[in-house]
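[1] The following comprises the amino acid sequence and a computationally predicted model.
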Amino acid sequence: MYLPTVLIASLALIFTVSSFWWLNARPGRLVFYSVTTFGGYINTQSLVIQIPVVVHNTGAKPRVIRELRLEGVDQPGGTFRLEAQTFHKKLGPGGEGSDFVHPFAVNGRSVITKYVRFATDNVPLLVPGESMKLVLQGLVGEGDSWVELKTLDIHVGILVNSFLTMSNNPGHWKTYTLADGREHQEAVMGLLRERRQVSAGDPS
């Protein structure tokens, strides 16, 4: 006699709890998107790359990203990293409105964009004029291990000595963009090789 009532009440409770979990407590994935524009420069002293990091939290619970960095492989096959330095309001050389990198939250079911500037003083040997695959890595939540967030194909081969903001699509470039980048980077790579040969005790 009471079975239908108990069953209906139980189903209602299950539905209520499940709905609450789905809307408020469901964990999700962090989805990162490819780079369509970027900025930066390269010389014998430093390599700087600035990109918009676009991330979508598919779940209901907020997720916290504590650190970011880019990792790549240089021409000799060694690994190099660019650490996140500052957040900016937009892509560009200016530092107005910039802030030191700090942990940030991505609320549930939301998309945010962070303009992040990465840099290294240990300039890697690149192939002048060529694009490069850089792996965006991060420390997420309370984890102590760096995790791979997204592999990015960035046309770093067009970077020159002054800060350049450019589309990552070669179809938008001027005819001289690639040639200027290749010429500049050939000179930079040549100087870097000479310095490393001298440091290694090889005068040749």
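    Cool, the structure landed. Numbers count the residues shown, from 1 in each chain.

[2] make it CA atoms for all contacts and neighbour counts henceforth
    Noted.

[3] Report the buried residues of stretch 151-158.
    By neighbour count on 16 or more other C-alpha atoms under 10 Å, the buried set for stretch 151-158 is 151-152, 154-158.

[4] Adding secondary structure and distance to residue 183, write the residues you listed out as JSON lines.
    Output for the buried residues of stretch 151-158, formatted as JSON lines (DSSP: H, G, I helix; E, B strand; the rest coil; distance: C-alpha to C-alpha, whole Å):
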{"residue": "151", "secondary structure": "strand", "distance to residue 183": "27"}
{"residue": "152", "secondary structure": "strand", "distance to residue 183": "24"}
{"residue": "154", "secondary structure": "strand", "distance to residue 183": "18"}
{"residue": "155", "secondary structure": "coil", "distance to residue 183": "15"}
{"residue": "156", "secondary structure": "helix", "distance to residue 183": "13"}
{"residue": "157", "secondary structure": "helix", "distance to residue 183": "10"}
{"residue": "158", "secondary structure": "helix", "distance to residue 183": "9"}
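
[5] Reformat these as TSV; add distance to residue 171.
    What follows is these, written out as TSV (distance: C-alpha to C-alpha, whole Å):
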residue	distance to residue 171
151	21
152	18
154	14
155	12
156	15
157	15
158	13
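
[6] also this one, for the comparison:
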Amino acid sequence: MLPLMAAAVQDAFPSIPGAGVVSVCALIFTVASFWWINARQGHLKSWEPHSFAAIVHCSMARLRLPLVLHNTGAKPIVVQDLRLTFPDEPASHLPLLWMSSPSRLQPGPEDEPKLPAGFAVAGREAKQLLIEFEAPFSGFLPEPRDYKVQLQVRVGHRKGWRSLLTFTLRAANIIDPDRYTVYSNAPLELTKEDRQKADAALLELLDEQEGLSAPGERKRRDSLNDEGDTGTNL
């Protein structure tokens, strides 16, 4: 690389002697290498989770996700806040906010959740963590289908919310919405028994909100209930 840089500098400044050209190129290379190794600002990367924990009521939605955050640059990145949004759903669906950082994915009485707190991801390193998101009366009442979910982040060196990851949440795998437990986020083929169980549980949640629904919505849900009685496929 240095010979190429020296030739370029020599062509641009023919009056500079050869030794001076080499010295200038060496200085440029040293400064650039130092910046790349120690001072380059990178960005965060994340990947779709393979599993999640969920519980959904008509008055509350809670999701627990295992996440991996990777800093591609040399400088540390401070994460100030996280949240989940549903970009393809109605605007009435509120974001699910970062409520705690539990110690394990499977919810249980031994949980020792920590309140949200900013943290740093060191340069060129990855950080694995569990984040629990929640929203009261969020309007998110899952149907047995895939949802487009966006993980948004606020970082110390930028202003506002920024999209970190867009992934598919496979809500069809939530076969017992009233029980806070772990589900796979893989596109699994559920058995007929599991599909019927998921249908019944989700329709029960819909019935709980029936009093708040418009007449047209009530009619649509009655139709769903009729299909559930015959064992519809998800």
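    That came through fine. Note that this is a predicted model, so its numbers are computed, not measured.

[7] Can you give me the TM-score here?
    Here the TM-score for the pair of chains, by TM-score structural alignment, normalised by the length of the first structure, is 0.85; 197 aligned residues with a C-alpha RMSD of 2.5 Å.

[8] Widest-spaced pair of the buried residues of stretch 151-158 of the first structure?
    In these, two members sit farther apart than any others by C-alpha to C-alpha. They are 151 and 158, at 19.3 Å.

[9] In the first structure, mark out all the helices, start to finish.
    Secondary structure of the first structure by DSSP state H: the helices cover 3-20, 177-199.

[10] Please work out which residues of the second structure line up with the first one.
    Residues 17-34 of the second structure are the counterpart of helix 3-20 of the first structure, counting by TM-score structural alignment.

[11] List the buried residues of the matching stretch.
    Across stretch 17-34 of the second structure, burial judged by 16+ other C-alpha under 10 Å covers 21-22, 25-26.

[12] what about the strands in the first structure?
    Taking DSSP state E, the strands of the first structure run over residues 30-32, 37-42, 47-57, 63-73, 79-88, 99-100, 104-106, 110-120, 132-140, 147-154, 164-167.

[13] which one of the buried residues of stretch 151-158 of the first structure is nearest residue 120 of the first structure?
    Using C-alpha to C-alpha, residue 156 is the member of these that sits closest to residue 120 of the first structure, with 14.0 Å.

[14] What's that closest one aligned with over in the second structure?
    Per TM-score structural alignment, the equivalent position to residue 156 of the first structure in the second structure is residue 171.

[15] Tell me which residues touch its match, please.
    Listed by C-alpha atoms under 8 Å, 6 or more residues apart in numbering, the contact set of residue 171 of the second structure reads 142-147.

[16] Quick one, which of those residues are buried?
    The neighbour count (16+ other C-alpha under 10 Å) marks 142-144, 146-147 as buried among the contacts of residue 171 of the second structure.

[17] From residue 150 of the first structure, how far off is whichever residue in the first structure pairs up with residue 124 of the second structure?
    Under the alignment by TM-score structural alignment, residue 124 of the second structure pairs with residue 109 in the first structure. In this view, residue 109 of the first structure and residue 150 of the first structure are 19 Å apart by C-alpha to C-alpha, to the nearest Å.

[18] what's the straight distance from one end of stretch 160-172 of the first structure to the other?
    Length of stretch 160-172 of the first structure, first residue to last, C-alpha to C-alpha: 17 Å.

[19] Sorry, slip of the keys, the one I care about is stretch 125-133 of the first structure.
    End-to-end span of stretch 125-133 of the first structure (C-alpha to C-alpha): 14 Å.

[20] Mind listing residues that contact that stretch?
    Counting by C-alpha under 8 Å, 6+ apart, 72, 74-76, 151-158, 178-179, 181-183, 185-186, 189, 192 sit against stretch 125-133 of the first structure.

[21] cool, stretch 96-103 of the first structure as well?
    Applying C-alpha under 8 Å, 6+ apart, the external contacts of stretch 96-103 of the first structure come out as 64-67, 84-89.

[22] Just the buried ones among the residues you listed, please.
    Applying 16+ other C-alpha under 10 Å to the contacts of stretch 96-103 of the first structure, the neighbour count classes 65-67, 84-89 as buried.

[23] Run through who's touching stretch 207-226 of the second structure.
    With C-alpha under 8 Å, 6+ apart as the test, stretch 207-226 of the second structure has contacts from 58, 203, 206.
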